[in-house]
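**Q** Here is a sequence with its predicted model. Questions after.
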Amino acid sequence: MARRNQHSREELQTLAIQAVRDLVSENGLEKLSVRKVAERIGYTAGMLYHVFANLDDLILQANADTLEQLLSAMTEREDVSPRQRLDRMARVYVSMARDQTALWKMVFLHQMQNQAQVPEWYLQKTAALFSQVEACMASLAERQTAEQIHLAARTLWGSVHGIAVLAADDKLVVAGDVDEQAMLDSLLQHYLNSWAGEK
């Protein structure tokens, strides 16, 4: 690792975010602290507070990386039908829950300290995911209102998320040991047929 004075602010930010991701992957979110992040990269906690506002800021920045990776993988192919895009998005989502469980969970389990508001820049990151789902839903039923599309996208993705949670925690046995992909296929087929007015 380079000497401390050789790291720019941006480089230090990158090192710290990767340290958060590594520490959470190794030990879980509950054991994360600014001090442990600083120790991992050879800095003092005080130095990190010159780059990040607090632990919440560090976690949100790391979560933003996870969301960007998820969005990139979910939208890798856009030359397919809306149904195929939704199918790919759902499979990628569940796969990340399986393969990067700790980081995936950090996006949903982290709560801001002292009831602080989630910053607008981060809300825009999460909105970008839903906008992809909404675009596909709109293409399948063009007569639906914006409010109906908004609701349907979140209803569908809430169901996908439920399957992902069961997969991540290896709790699919409580659903009768059904394959997660079969569950996704059934969910997407029946919900989207209903949404598109098909039988």
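**A** Yes, it's here.

**Q** use CA for all of it now, contacts and neighbours both
**A** Fine.

**Q** Is residue 139 in contact with residue 83, as I believe?
**A** No: using CA atoms under 8 Å, residue 139 makes no contact with residue 83, being 9.2 Å away.

**Q** Nearest the geometric middle of this protein, what residue?
**A** Taking CA atoms, centre = their mean as the criterion, residue 67 is the residue nearest the geometric centre of the chain, at 4.4 Å.

**Q** helices or strands up against the helix or strand that contains it?
**A** Assigned by DSSP states H and E, residue 67 falls within helix 55-74. Under the contact definition 3 or more CA pairs under 8 Å, 6 or more residues apart in numbering; DSSP states H and E, helix 55-74 sits against helix 9-27, helix 82-99, helix 101-109, helix 120-140.

**Q** for comparison:
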Amino acid sequence: MGRRSVHSPEELRQLILDASQTIVERNGITGLSAREIARMIGYSPGTLYNIFENLDDVLLTLQVQLMGRTLEHMKRVPLGPDNDKNIEALAYGYVDFALVNRRMWNLFLAHSLPPGTSVPVLLHDYTNSLMDIVRGALEPIAPHEPRESLDAMARAFWAGLNGITAIAATEKGVYLTPATAQSYAKELTTLFLKGLRSEAAHR
């Protein structure tokens, strides 16, 4: 049974998000329901719909928060004078963050946008900021490449890393597992940098 509200709308919003994250981390996306969220926070299920449009809205908000945390994590990856090592460090940091948060990471795979729903602007912003970090690390390796080309390279490289994290995070891979994901990321990085330098040498 619900209780009389003793929290502000913003406090309730965060309570709902915290409870939702806990549920997803424990039981995956299939365990999430308005009733279970309400049970955890001590309010009626209808309270959720006073704050969020629906469960999809909750899940999208969790994904935005997760990408924001990813960006902050990547900003803290230490970079040095060795350009190749910088790319390796960024790749390692990204895969490490995904695997530490693998249950939440699966949200990007398990949750599909309902028809007519747009990707939140903030999610685009976080993703673009992440690509800025990667592009900045690639620029010293390919200094003569135009920005558009560097952007495409950064996104292609990150798409490969996302493929690795997607398979590893589900824990359903045969060879690509949480235990082997970093070795695959390192191999991808090595091949990517080799191809990048080879292309630059032939210009």
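**A** Ah, there it is. Small disclaimer: the values here were computed from a predicted structure and weren't measured.

**Q** Could you get me the TM-score between them?
**A** Superposed pair, TM-score by TM-score structural alignment, normalised by the length of structure 1: 0.83. Supporting alignment: 196 aligned residues with a CA RMSD of 2.6 Å.

**Q** re earlier: the residue nearest to the centre of structure 1 and residue 126 touch, don't they?
**A** Yes: with contact defined as CA under 8 Å, residue 67 of structure 1 counts as touching residue 126 (7.2 Å).

**Q** Contacts for stretch 146-158 of structure 1 next, please.
**A** Stretch 146-158 of structure 1 is contacted from outside by 130, 133-134, 137-138, 188, 191, using CA atoms under 8 Å, 6 or more residues apart in numbering.

**Q** between the helices and strands packed on helix 55-74 of structure 1, which gets nearest to residue 51 of structure 1?
**A** helix 9-27 (6.7 Å; CA to CA).

**Q** can you give me how far the closest one is from the chain middle?
**A** With CA atoms, centre = their mean, to the nearest Å as the basis, helix 9-27 of structure 1 stands 17 Å off its chain's centre.

**Q** mean per-residue distance, that helix to structure 2?
**A** Mean deviation of helix 9-27 of structure 1 relative to structure 2 after superposition (mean CA distance after the TM-score superposition for structure 1): 1.0 Å.

**Q** Please tell me how far the residue nearest to residue 60 of structure 2 when sequence neighbours are not counted sits from residue 67 of structure 2.
**A** Spatial nearest neighbour of residue 60 of structure 2, excluding adjacent residues (CA to CA, 6 or more residues apart in numbering): residue 120 at 7.7 Å. Computed as CA to CA, to the nearest Å, the residue 120 of structure 2 to residue 67 of structure 2 distance reads 11 Å.

**Q** Check residue 54 of structure 2 too.
**A** Taking CA to CA as the measure, residue 54 of structure 2 falls 20 Å from residue 67 of structure 2.

**Q** do the same with residue 173 of structure 2
**A** 24 Å.

**Q** Any idea how many residues pack against residue 190 of structure 2?
**A** 15 (other CA atoms under 10 Å).

**Q** Packing partners of the helix or strand containing it?
**A** Taking DSSP H and E as the criterion, residue 190 of structure 2 maps to helix 181-201. Secondary-structure packing of helix 181-201 of structure 2 (3+ CA pairs under 8 Å, 6+ apart): helix 83-100, helix 147-170.

**Q** and the closest residue in space to residue 199 of structure 1 that isn't next to it in sequence, how many residues sit next to it?
**A** Nearest residue to residue 199 of structure 1, sequence neighbours excluded (CA to CA, 6+ apart): residue 193, at 6.4 Å. Counted with other CA under 10 Å, residues neighbouring residue 193 of structure 1 total 13.

**Q** One more: residue 13 of structure 2?
**A** Residue 13 of structure 2 sits with 17 neighbouring residues when counted by other CA under 10 Å.

**Q** Now it. Nearest residue, chain neighbours left out?
**A** Leaving aside its chain neighbours, residue 13 of structure 2 sits nearest to residue 51 (6.2 Å; criterion: CA to CA, 6+ apart).

**Q** can you tell which of the helices and strands packed on helix 55-74 of structure 1 is closest to residue 162 of structure 1?
**A** The closest of the helices and strands packed on helix 55-74 of structure 1 to residue 162 of structure 1 is helix 82-99. By CA to CA, the value is 9.5 Å.

**Q** Measure how the closest one sits relative to helix 101-109, angle-wise.
**A** Compare the direction of helix 82-99 of structure 1 with that of helix 101-109 by axes from the mean of the first three to the mean of the last three CA atoms, to 10 degrees and you get 110 degrees.
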